[in-house]
Structure formats: C-alpha cells, structure tokens
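*Asks:* sequence and predicted structure are below.
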Amino acid sequence: MSSEPMDIDTNNVSAEEIKNQANQEYKAGHYADAIRLYTQAIAASPSTATYYSNRAAALTMIKKYKEAADDCRMATNLDPDNVKAYLRAGKCHMNLGNLDEASRQYQIALSKDAGNAQAKRDVYNLQQLGNYVGQAEMFMKNKQWGLAVNSLDRALSFVDSDAVPFTWRLWRAECNLGQKNYSEANRLANELVRMDSQNPDALFLRAKVLYMQGDNAKSVAHCQESLRCDPDYAKARVLLKKAKAMEAQKEAGNTAFKAGRLQEAYDLYSSALEIDPENEGTNAKLYSNRAAVLQKQKKYQDALADCNKALELDSTFTKVYSRRAACYMELEEYEDAVRDYKQLSDAEPGNREYHNLLRKAELELKKSQRKDYYKILGLGKDASDSEIKKAYRKLALQYHPDKNAGDEKAEARFKEIGEAYAILSDPQKKQRFDSGVDLDGGMGGGGFDGANWLMKKHYKFFEAFAFLFIFALSFICKTISPFDQHSERHL
C-alpha cells in the first residue's frame, strides 16, 4: 500500500515528470494516486491529450466510466488521431449502456487504424452485446420474462458486473416482477430509488412492485412522486388511477362488513376484483375478505373456494389458511382442517392460538373416525334434548323389528339407534361423548392414564347395558301392538 502522495510543486517539476510518476502509480495499481498526479500534470499542461487519455485509463480501473468518457473526449478533441482514447471511450460507453455511442467510437478507431486487433475484438463484443440487449427487449415486450432474464444475463457478461447500467438494472427488476419474484423485485427497486430518488422510471417500478404486493397506499405515493418528476409519465398516471380505485373499493367493502351489511360488502369486494385481475396482492386480500363474508353467511363451500383463490395468488397469506381451516371445521372436513392448522403451527411455533386450534381439529378428527351417534339419529351436534328424543322415537318406530320382520339390516339399525339414544339421552355420557374422553389418549391425545382406564372400563359396561336395554325394549314391544298410540308414546 502506498503512502498518501504529496502534491508536486509544478514550478520545479515538469508536467511530463509528473505524468511519469503517475504512470508508476498506475502500474502499481494505485489508481487514486495516479488520478491525482495525472490531474496535476493536466493543470501544468492542459493541452496535452496523453494526460487526459491516461487519466481516463485510471478512472476506468475504478469504474468511473462517465468521468473517463469525458476525459477521452478531451483527449480526442486535442488529438483526433489518438486511437487509444477512442477505444477507451468505446469501452466506457459500453459499460454505461450507450451502445450507439460505443459503436461510433470504435468505428472512428478502425477508420484511424483499420488493422487494429483490439478494435476488431471490441466491435465484435459490442455486436454480441447489442444482439442480447435486443433479444431481452423483445422478450420483455412479449412478457417472456424467463427468456428476457437469460438474454439480459448474457448481455451483462460483456460489461462490468459491478457497474451495470441503470436502465438494465430497471429491466432486471421488471423481469423479477414479471416472474412474481416480489422479494427480489422489491430489493432491486429500492436499490434503484436509492441510486436516483428523482428517476421517474425507478419510482414507477417501485410503485408497481408495491401495487402487485397489495400495498396500494404506498403505490399511490410513489406514482405521485414519479409524476412530480415527470408530469407526462402516462404509465404512472394509469397505475395511480387503478391503485386508488382498488383501495377505495376495498375500504368501502371493509366498512360495510364491519357494519354487518354483508351482502353490500360482498358486492363491493366482487366489484373491486374486476378492476385489475393482474393485481395479485390486492386480489388475494379481496378474495380473503369476501370469504369472511361468506363465512358469516354460513356459505362455507363458497368461502372455501374464495380462500383457495386467495392462496393461489399468495401462498404465504397466513390469515387465509386460518380462515380456510375454520370453514373445513364447519364442514366437518377435519383432515383438511388439521393440515391447515398444522401448517400454521409449524410456521409460527410460538403461536398458542394455532396450537390450540390444531389440537381441537385433531380431536374432532379422532371423534369423526368413531361411531357418530348424532349422525345415527340424523341430528347435528347442537341438537337439544327434545330433538334427540323426537328423532329417536321416529327412527325406533321406523326400524322396529315388528315392522321389519326378518330384516337383519333393520334390526342392526334398530340396535344402533337404541345405542345412540342411550348415550345422548344421558347427560353424563353425552358430555363424555361430546368432549371426546372416550377416545384413546383422552382429550386430543394428552390426558391421565388412570382416567383413560376408567373411561374404557365404563364404556364396556355401557355396551353391556345397552344390549340389555335393547333386549328389554324389544320384549316389551312384542307384547304391545306397534301401531298402538300408547306404545308410540313410550317409544
């Protein structure tokens, strides 16, 4: 590492001597020191083209291509036959993305020295670069984002990867947005805005990323900033209008939902979904919100459909998994509910609510896999005592052995109905059945082993009791006409 160079007294040292010292620093890789010395040489002799050309070479090494291109222009103005300066200018303009100007500089160099091998290589590379850039533009126009990225990557192989032209950075961000790689598009857009906070293209791209992620309020702000920088920016004006419309419609739907005006909320969310089918972020929220309306209306199948649409648009939308699981629970599709609650619990291991919901769903799944006494009686799980009794009487009469002589299936059904009624008509047994304590593992898999043993023992006792009860009931019914009103009243 060189020590910080002292400014040379140009009164005692010639410009050429300063240039020679600068050349030594350049060869040693001390480009900043070389640039300082070349600057002193230029100050001592501002009409010497070589000093500008040499400083351009040093500036190129530290990736200051614009300043280097300016020095090359000064060098060629002072010395129109300086082929090195034209070649350096061509390289600078390639790295700046100014392909037409790079081509012009190389052509001048060849006109001065037709056999220059370096110039021929640079022209060939420039042609390749131009082809890939043209392909990238065509693919982007056709929304073939993967092909566009491939062509852009090939183009970037010809320039300095640490100093990619601003326009090409914009293209890369736009391709990521087109591929729905929102996190990377967001990172690149933020980077571009930091590089140039007054660039309308960068501000518009940032607005578009926010819009696609469903953050309409911030998208509106960036569109407005883009239009402030360029009032004639048509794309920003169109996006601004859409973002405002979608946000207004969504908020109106939210207001109606909170006020309990469910049909109005449903209609507002549906209208908002028609504004822009490509706005995946907001549309995912709209489908989720509409699912909440349908859930309130107990239209669980329709709510599930909207939850699925929301997740198709945004698979990371946590709230939708919770909402979908709740719909599965209402529809008694417990395996699906367990799957969604498990995904939520795995994603947020510290969330106690998700853990409890998962345990509840697992318990309901276990309960659904045993004999369902409510279904046997054709009832819902919220049936009242009178509804249980009424259903039992009706079914017992329908499947009574005296009415179905010789029908083994009817007899089995009659026994099953009696078993169901014996459980559901007894408050303690019903409570145990409803809570799931009769399942192996107790309440959802935990529980006390001694309590489990008692539950199992009691359940076996009940089975014996149920058999005796059905036998006695059958005996009584045989001595009484099944069509007698008194008999029916007892059933």
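*Replies:* Looks like it came in fine.

*Asks:* switch to C-alpha atoms for all contacts and neighbour counts from now on
*Replies:* Noted.

*Asks:* the spatially closest residue to residue 416 that is not a sequence neighbour and residue 471: what is the separation?
*Replies:* Once flanking residues are discounted, residue 416 sits nearest to residue 376: 7.4 Å by C-alpha to C-alpha, 6 or more residues apart in numbering. Separation of residue 376 from residue 471 (C-alpha to C-alpha, to the nearest Å) stands at 19 Å.

*Asks:* cool, and residue 185?
*Replies:* 74 Å.

*Asks:* the two: which has the busier surroundings?
*Replies:* residue 185 (25 against 12; other C-alpha atoms under 10 Å).

*Asks:* list the contacts of the more buried one.
*Replies:* Contacts for residue 185 (C-alpha atoms under 8 Å, 6 or more residues apart in numbering) come out as 173-177, 209.

*Asks:* structure B:
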Amino acid sequence: MENSIEYVKNLMKEREYRKALTILENTLLKCDKDLESIPLSNGKKSILKSENLNGIPIQWRLLRAELLIMNDDYNEAMNVADLMLIRNSKNSEANSLKTKLLYITGKSNIKNTIGHLREALKYYEKNENAKLLIEKIPELDEKRKYINENFFKKELYEETIQKYDELIEEYMEINLTECIECTNKAIRILKNIVFTNGEPESINEYQNCKQDSLFVELFRKRSECYMNSKKYHEAADDYEILIKLDKNFNNYGTSNNNIYKNKLSNAKSNNESERMEKSEKYNNER
C-alpha cells in the first residue's frame, strides 16, 4: 500500500494526474474489500463515492481530493472536504482544502482565503499545506497583476502568453488550477493573437487555426470552472464551442464530442432550473 501511495505521489510530480487518481482509487479498493467501484459516466473520472470512504485514512482521502482538483472534479473534492468537516469541523486540513476550493472556483477573494487558512492553522499549526498557500496565493496574485499591467495592457500579447504560461506552471506546482479570471485572460490574449479583430467570425474559425488544441484546453478548463461556480449559461456557451472543436476520444474510447453534448445538456438544464427558481422566489416576494 505504501509503495502504491509513493508511486501516486511521483505521478503527481510528473503531472500524470488522471493516471495517479486511477491507481490511488484502485489501491483503495484493494485495501478495503467492502468498497465498490461505480461506473464512469458523463466524463466523471472517479470510480469511488466519497461517502463510502470513512474507513480510509484521512491522509489518503486528502490525497484523493487533491487529485480530484487536478482532474477538474471540484464538486467531488468539495464533497470530500464537507464529509470530513461534518465529522470534525475543526479538522485543519479539511478546512484548508475547502478554502482552497472556494478560492479556485472564484467564490472567495484573497483576503477571505488567507483569513480562513490562518483559522485552519489555529487548529493544527503544522499544517504545511495551509502555510504554503498563505505564502503563495498573494505572491502569485501579485505576479498576475504585474503581467496584466506591464504586458497585457500594453498589448504585448505574445509576451503575455509566455508570462501566463510561467505563472500557470507556478500555480500547478502547488496543486492550484487556474482561476476563471486567468483562463478568461488567456483566451482573450490568444484570440487577439490568432484572429484579425480579436474574435472569430464563427465557431468554425477555431477549427481552422493552428492553435485549435490550445483553445480546446482553455475552453475545457473554463467550462469546468463555470460549472463549478454555477455559471451555467457561460458554461453552455463554452460547451457549444468544444462540441465543434474537440473530435478526440478519451482513454476509455468515449468521444469527447459526446461528453460535451451531455455536459451542454446538463448546463442548460441547470440554467433553466436556476432561472425558474429565481422567478419563483421573485413572485413569492411580491
């Protein structure tokens, strides 16, 4: 078991996040014979239910949560944190995990994020992950502002892309995925580089440019961020583009195109449900 965990951590260093998650979860299945796997569907990457992992050591559950984050499954990672906090609201690592997720999904600003991380440290002063985030999040945000002021606003787009690549590398080193703002900026920059007026005349233009694979990655990342932030209308717009752009298959032989169609349907359904809920609330308040 310990050898498998070390192997998973090495895969994380190599950024083989999907493989690392698969190996970790298969290891947990072997470790606990009562666990049952669930079939993958709609682009899900986890074969385990977090609710069934109470018998698994906390550190392994936290490791799984980090891998879920790096595989863009923020909802399930948040589920891990919430389940741990239900059992112990003062669990330092679960608190810092939840705080990080709120920051990643744009639901917490830097000031609040740092405040909550400091609270987590009060519960366990040796929480090294919280200490690292307290140090790095403001530092990386200052770098982001510097890039914006000194490159993007001066329309130095190629230099901006390069600087953002370097910044994203630093985010990835501490298992922080890019926030919506960073991804938005990267898409805007790439559009300015590729398209004459900074915007394609139609979705088809994305397919015909040399940077189509980069657009796929950026729109994929942003669409997941939008869904996790409950910005369903914006997510649906991105899925429309991805359906046109991404014709590849995943490791399980499933068409990415079909996955995005399912996600588009979910986004539209969630958007309609939210619209009706707001309408009902408005009518009740009148």
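*Replies:* It's in. In this text, all values refer to a predicted model and were calculated from it rather than measured experimentally.

*Asks:* which of the contacts of residue 185 of structure 1 has the most neighbours?
*Replies:* Busiest of the contacts of residue 185 of structure 1 [other C-alpha under 10 Å] is residue 209, holding 29 neighbours.

*Asks:* can you tell me the SS state at it?
*Replies:* Under DSSP: H, G, I helix; E, B strand; the rest coil, residue 209 of structure 1 falls in the helix class.

*Asks:* what sits against it?
*Replies:* Contacts for residue 209 of structure 1 (C-alpha under 8 Å, 6+ apart) come out as 177, 182, 185-186, 189, 219.

*Asks:* wait, which of the residues you listed is closest to residue 85 of structure 1?
*Replies:* Checking these against residue 85 of structure 1 by C-alpha to C-alpha gives residue 189 as the nearest, at 35.2 Å.

*Asks:* in which helix or strand does the residue nearest to that closest one when sequence neighbours are not counted reside?
*Replies:* Spatial nearest neighbour of residue 189 of structure 1, chain neighbours left out: residue 206 (5.2 Å); criterion: C-alpha to C-alpha, 6+ apart. Using DSSP states H and E, residue 206 of structure 1 falls within helix 200-212.

*Asks:* that helix against structure 2, how far on average?
*Replies:* Helix 200-212 of structure 1, aligned to structure 2 and superposed, deviates on average by 3.4 Å (mean C-alpha distance after the TM-score superposition for structure 1).

*Asks:* what angle do helix 200-212 and whichever helix or strand comes after that helix make with each other?
*Replies:* For helix 200-212 of structure 1, the succeeding helix or strand toward the C-terminus, using DSSP H and E, is helix 216-229. Helix 216-229 of structure 1 and helix 200-212 are oriented at 170 degrees to each other (axes from the mean of the first three to the mean of the last three C-alpha atoms, to 10 degrees).

*Asks:* okay, buried residues for helix 216-229 of structure 1 please.
*Replies:* By neighbour count on 16 or more other C-alpha atoms under 10 Å, the buried set for helix 216-229 of structure 1 is 216, 218-220, 222-227, 229.

*Asks:* structure 1: which residue goes with residue 184 of structure 2?
*Replies:* Under the alignment (TM-score structural alignment), residue 184 of structure 2 pairs with residue 288 in structure 1.

*Asks:* swap that for residue 167 of structure 2, sorry
*Replies:* Residue pairing (TM-score structural alignment): residue 167 of structure 2 is matched to residue 272 of structure 1.

*Asks:* list the contacts for its match?
*Replies:* So, once contact is read as C-alpha under 8 Å, 6+ apart, residue 272 of structure 1 ends up touching 245-246, 249-250, 286.

*Asks:* what's the spacing between it and residue 320 of structure 1?
*Replies:* Residue 272 of structure 1 sits 18 Å away from residue 320 of structure 1, going by C-alpha to C-alpha.

*Asks:* and what of residue 271 of structure 1?
*Replies:* For residue 271 of structure 1 relative to residue 320 of structure 1 (C-alpha to C-alpha), the value is 20 Å.

*Asks:* so those two - more neighbours on which side?
*Replies:* Neighbour count, other C-alpha under 10 Å: between residue 271 of structure 1 and residue 320, residue 320 has more, with 27 against 15.

*Asks:* and that one, what element?
*Replies:* Per DSSP H and E: residue 320 of structure 1 is located in helix 318-330.

*Asks:* repeat that for residue 71 of structure 1.
*Replies:* Using DSSP H and E, residue 71 of structure 1 falls within helix 65-78.

*Asks:* in structure 2, what stretch matches the next helix or strand after that helix?
*Replies:* Heading C-terminal from helix 65-78 of structure 1, the first helix or strand you meet, by DSSP H and E, is helix 83-96. Across structure 2, nothing matches helix 83-96 of structure 1 (TM-score structural alignment).

*Asks:* residue in structure 1 matching residue 140 of structure 2?
*Replies:* Here residue 140 of structure 2 is matched to residue 246 in structure 1, going by TM-score structural alignment.

*Asks:* okay, the nearest residue to its match once chain neighbours are set aside and residue 282 of structure 1: tell me how far apart.
*Replies:* Leaving out its chain neighbours, the residue that sits closest to residue 246 of structure 1 by C-alpha to C-alpha, 6+ apart is residue 272, at 5.7 Å. Counting by C-alpha to C-alpha, the gap from residue 272 of structure 1 to residue 282 of structure 1 is 9 Å.
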